[in-house]
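Peer 1: Structural data only, the sequence is not supplied:
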């Protein structure tokens, strides 16, 4: 089942309709859906598709040679003449005047071990492919390699592309297409667990209840998801234990460098380098507080991948229980007990996404230009505090609080939001609440006859 990626498909098809050679760079983390997008795009097109793997260069080149020979019905290059350059030239020489899509996936497997490969690719693009109707797609999962090779001004291949696409994990609304018939509450629960990686979303059976899915497809030692975060990191970082220590801390909430130190993680070069690596992998992000404040806010780190957050919070330290076949106990006494706390962070992101939709539809009192959160020392409260949502324009701000709990949101929450927001200095202030279970009557009394307060429920998010 292919879902989403409408923007990318529309843009690829527009580029496809252009005359002449086109080069598209497509990159993103592993399992984010690059291959599915490419296959959806080429399903009705004349295409030569080659995915490299971790086999030896000689084997990869020989397979490429055989593929070209079979595709064009020509003789294979001889052992004396075979090279990447000659293989690419053979494609150009036999492509004719017909639009031909050529897909090369995971070039990093070759390029990182053969310093001549990229120069041969550059020659093919500049001398063999120019003037043809070839539509070349180069795709890769090694984000650092792809950006450094094709998008860095210092690279010899920089500027040759017609377009580039960074394929991101699905948003909440895109992910919901995997389970369209579920209630909005269940959609949020599943998205908070699996995040927006298509490969993860496809593992669950959404005709079953949440507990059954978690026990069968995460807590089951033979399941794909059981050890996926650790397996992924083993191929990406040198010190898996140190990376896991950082992610374990971030699975409980946002941290700045000082708070890492408080968790007995030395704030030194090793930490900085590992954080940079995890950022490149799009697993964590470095966020700056949004808004004009009377004090300087903090910069903080957030674990962006929902499934990694779920796994490090509930699975990483509890695999001993799974080894003892105590998965029911683990679910009931660990996961179920703290699930609402875990979902709370994701609910903030979903609420932010909903506000972005309203903003794009001009349904808010002003058009905001930036949106995020605010974390720092609040001089009004005389202690550190957080504003879940802060959306700003030059002279206006919308401040929001998100409550994922089993009880009605009280007027105290709203009053505290107003108090906390006094640290932000804007001419026009607006306030919003997002609540899972709704609001007590006093909240409605508080906002009555006020035009700068907005109350949202799950029903609004689902609309």
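Peer 2: In hand now; what should we look at? Model, not experiment: these values are computed from the prediction.
Peer 1: From here on, just use CA atoms for contacts and neighbour counts.
Peer 2: OK.
Peer 1: List the buried residues for stretch 316-324?
Peer 2: 316, 318-319, 322 (16 or more other CA atoms under 10 Å).
Peer 1: Likewise for stretch 434-442?
Peer 2: Neighbour-count burial for stretch 434-442 [16+ other CA under 10 Å]: 434-436, 438-439.
Peer 1: Can you tell me which of the residues you listed end up in strands?
Peer 2: Among the buried residues of stretch 434-442, DSSP state E puts 434-435 in strands.
Peer 1: and of the buried residues of stretch 434-442, the nearest to residue 161?
Peer 2: For the buried residues of stretch 434-442, the minimum distance to residue 161 (CA to CA) is 42.9 Å, reached by residue 434.
Peer 1: next structured bit after the longest helix that the chain contains?
Peer 2: For the chain, the longest helix by residue count, based on DSSP state H, is helix 336-360. Next along the chain after helix 336-360, taking DSSP states H and E as the criterion, comes strand 370-378.
Peer 1: Just want the angle from that following strand to helix 336-360.
Peer 2: For strand 370-378 against helix 336-360, the angle between stretch directions is 130 degrees (axes from the mean of the first three to the mean of the last three CA atoms, to 10 degrees).
Peer 1: starting at the chain centroid, how far to strand 370-378?
Peer 2: Distance of strand 370-378 from its chain centroid, counting by CA atoms, centre = their mean, to the nearest Å, is 22 Å.
Peer 1: Show me which residues of that strand are buried.
Peer 2: 371-378.
Peer 1: what's downstream of it, the next helix or strand?
Peer 2: By DSSP H and E, the next helix or strand past strand 370-378 is strand 383-392.
Peer 1: Output the contacting helices and strands for whichever helix or strand comes after that following strand.
Peer 2: Proceeding N to C from strand 383-392, the next assigned helix or strand is strand 396-403, under DSSP H and E. Packed against strand 396-403 by the contact rule (3 or more CA pairs under 8 Å, 6 or more residues apart in numbering; DSSP states H and E) you find helix 336-360, strand 383-392, helix 411-420, strand 428-435.
Peer 1: Redo the ones you listed as a markdown table? Include distance to residue 145.
Peer 2: Putting the helices and strands packed on strand 396-403 into a markdown table (distance: least, CA to CA, whole Å) gives the following:
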| stretch | distance to residue 145 |
| --- | --- |
| helix 336-360 | 29 |
| strand 383-392 | 34 |
| helix 411-420 | 43 |
| strand 428-435 | 40 |
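Peer 1: out of the ones you listed, nearest to residue 124?
Peer 2: So among the helices and strands packed on strand 396-403, helix 336-360 is nearest, using CA to CA, at 42.5 Å.
Peer 1: Against that first model, consider the following:
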């Protein structure tokens, strides 16, 4: 079933402006697999005319013949149809000399398959562009999923396309406010599903087949025939050759070994040699480096950013034998959800509540603060704890008082600036008798803020 197209208003507006601009356009769209690049392009071309070519991982000559046939068909060009063309340079030279009379699109989906087969396609496009293709009516879109190839050959400073592309667009996963529109589950289960799939549209499409989170993960993660049972292996194998090393890195991080030295020991390689592997995973959006907020410390830790990768290496990877036998019954995901809930609050809720603030997590010598938000315009700094479960009003007050003391460990010029108001916040899944805390704040001036999940989601509407 094809669902209504969700979000991507900003991306669609950018493409619309490119289409309406003078001269030819050369647009590069890239992003991880399943993120919705093809669907975005299909929405964009509605009501327009042109060529949509789906590249395949086949020989160069088959690729050239395929694109040639599409162009000949669109231009109604019998001469081109009968020509024998053996190189990308020949084909793009012909395109240069026979431009369309009106604005037309030429879209190559999975462009990285063409780069993978023959990198000369990049210089062929560059030469045609410089010789006059840039003045034609073509709106060319090159879309690719193999991010290492796209980064190195299509987007880098050394790429033949550097300085020619008129726009490049990294398509990111959806945030929760849009992701939940795919799902018919209740609010809490929708959030759990989001913590498991991230905002990847194709993953959400699969999750939309289930009315509960438990039913979804049981059938699609913890089943030998599940959609996600082998998904991480597929994603890694498309990008990397040394699969065992990358799998070892992800396993180590999922188990809590987040420092480069710890990760290297787990993989059995020298710490100095681990960094290129980490950078490769960062490029793909699978992991990210995190350093303490409001700190001069440059060394940081590495965490898994991609939710499917994170959930899979946390629960599926280490339990495959039980899953294969159909006897894996674990349903205790609270520690995992607690971690993802913290990230959700930092990345999506805090920017909505404090839109002008800089935000991040702080830690030092065993002390940690889940969220600090600094609004330099309002001269306000907010220290916050994030708790996934349910807290009573008395629990919440204890957490806030402890947080107030913990904030004294943060040694930073902004924090120490007397002109800044300091507030203390608790974000929790549920807070019973929440009003008692707010009433206390009014009478005692504690500068306490409390938000439960219902409060948070209102800011996303």
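Peer 2: Nice, thanks for sending it over. Just so you know, these numbers come straight off a predicted model, no measurement behind them.
Peer 1: picking that back up, so which of the helices and strands packed on strand 396-403 of structure 1 gets nearest residue 127 of structure 1?
Peer 2: helix 336-360 (43.9 Å).
Peer 1: all strands for the stretch 151-300 of structure 1, in order.
Peer 2: Taking DSSP state E, counting those that start in this stretch, the strands of the stretch 151-300 of structure 1 run over residues 163-166, 284-288, 299-303.
Peer 1: Take those and lay them out in JSON lines including mean neighbour count.
Peer 2: JSON lines is the format used below for the strands of the stretch 151-300 of structure 1 (neighbours: other CA atoms under 10 Å):
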{"stretch": "strand 163-166", "mean neighbour count": "16"}
{"stretch": "strand 284-288", "mean neighbour count": "18"}
{"stretch": "strand 299-303", "mean neighbour count": "20"}
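Peer 1: of all the ones you listed, which lies closest to residue 216 of structure 1?
Peer 2: Per CA to CA, nearest to residue 216 of structure 1 of these: strand 299-303, 24.9 Å.
Peer 1: what's the angle from the closest one to strand 284-288?
Peer 2: Going by the same axes, to 10 degrees, strand 299-303 of structure 1 makes 150 degrees with strand 284-288.
Peer 1: Against structure 2, what's the mean shift for strand 299-303 of structure 1, could you check?
Peer 2: Its aligned residues in structure 2 lie a mean 1.0 Å from strand 299-303 of structure 1 after superposition (mean CA distance after the TM-score superposition for structure 1).
Peer 1: For residue 182 of structure 1, which of the strands of the stretch 151-300 of structure 1 is the nearest?
Peer 2: strand 299-303 (26.2 Å).
Peer 1: The closest one corresponds to what range in structure 2?
Peer 2: Aligned by TM-score structural alignment, strand 299-303 of structure 1 falls on residues 300-304 of structure 2.
Peer 1: Would you quantify the distance from the aligned partner of residue 60 of structure 2 in structure 1 to residue 39 of structure 1?
Peer 2: The alignment partner of residue 60 of structure 2 in structure 1, by TM-score structural alignment, is residue 57. Counting by CA to CA, to the nearest Å, the separation of residue 57 of structure 1 from residue 39 of structure 1 is 25 Å.
Peer 1: Looking at the two, which is more packed in?
Peer 2: residue 57 (17 against 14; other CA atoms under 10 Å).
Peer 1: Can you report how many residues lie near the closest residue to the more buried one other than its chain neighbours?
Peer 2: Leaving out its chain neighbours, the residue that sits closest to residue 57 of structure 1 by CA to CA, 6 or more residues apart in numbering is residue 110, at 6.4 Å. For residue 110 of structure 1, the neighbour count with other CA under 10 Å is 20.
Peer 1: Looking for the alignment partner of residue 110 of structure 1 in structure 2.
Peer 2: Using TM-score structural alignment, residue 110 of structure 1 sits opposite residue 114 in structure 2.
Peer 1: Double-check that its match belongs to a helix.
Peer 2: Yes - under DSSP: H, G, I helix; E, B strand; the rest coil, residue 114 of structure 2 sits within a helix.
Peer 1: ok, whatever residue of structure 1 lines up with residue 384 of structure 2 - contacts?
Peer 2: Using TM-score structural alignment as the criterion, residue 384 of structure 2 maps onto residue 400 of structure 1. Residue 400 of structure 1 makes contact with 387-390, 417, 431-434, according to CA atoms under 8 Å, 6 or more residues apart in numbering.
Peer 1: switch to 7 Å and redo it
Peer 2: For residue 400 of structure 1, the contact set (CA atoms under 7 Å, 6 or more residues apart in numbering) comprises 387-390, 431-433.
Peer 1: just the residues you listed now: which is nearest residue 327 of structure 1?
Peer 2: Out of the contacts of residue 400 of structure 1, the member with the shortest distance to residue 327 of structure 1 (by CA to CA) is residue 388, at 33.6 Å.
Peer 1: Around the closest one, count how many other residues there are.
Peer 2: So residue 388 of structure 1, with other CA under 10 Å, has 22 neighbours.
Peer 1: repeat for residue 155 of structure 2
Peer 2: So residue 155 of structure 2, with other CA under 10 Å, has 19 neighbours.
Peer 1: which residue lines up with it in structure 1?
Peer 2: Per TM-score structural alignment, residue 155 of structure 2 is aligned with residue 151.
Peer 1: where's that match relative to residue 143 of structure 1, distance?
Peer 2: Distance, residue 151 of structure 1 to residue 143 of structure 1, using CA to CA: 11 Å.
Peer 1: now do residue 239 of structure 1
Peer 2: Relative to residue 143 of structure 1, and taking CA to CA, residue 239 of structure 1 is found at 19 Å.
Peer 1: which one of those two has more residues nearby?
Peer 2: A direct count of neighbours by other CA under 10 Å for residue 239 of structure 1 and residue 143 places residue 143 higher, at 19 against 11.
Peer 1: now the more buried one, nearest residue through space, not along the chain?
Peer 2: residue 28 (6.0 Å).
Peer 1: What is the burial count for the aligned partner of residue 276 of structure 1 in structure 2?
Peer 2: In structure 2, residue 276 of structure 1 lines up with residue 279, judged by TM-score structural alignment. Residue 279 of structure 2: 14 surrounding residues under other CA under 10 Å.
Peer 1: how close does the aligned partner of residue 181 of structure 2 in structure 1 get to residue 206 of structure 1?
Peer 2: Using TM-score structural alignment, the equivalent of residue 181 of structure 2 in structure 1 is residue 177. Distance of residue 177 of structure 1 to residue 206 of structure 1, computed by CA to CA: 12 Å.
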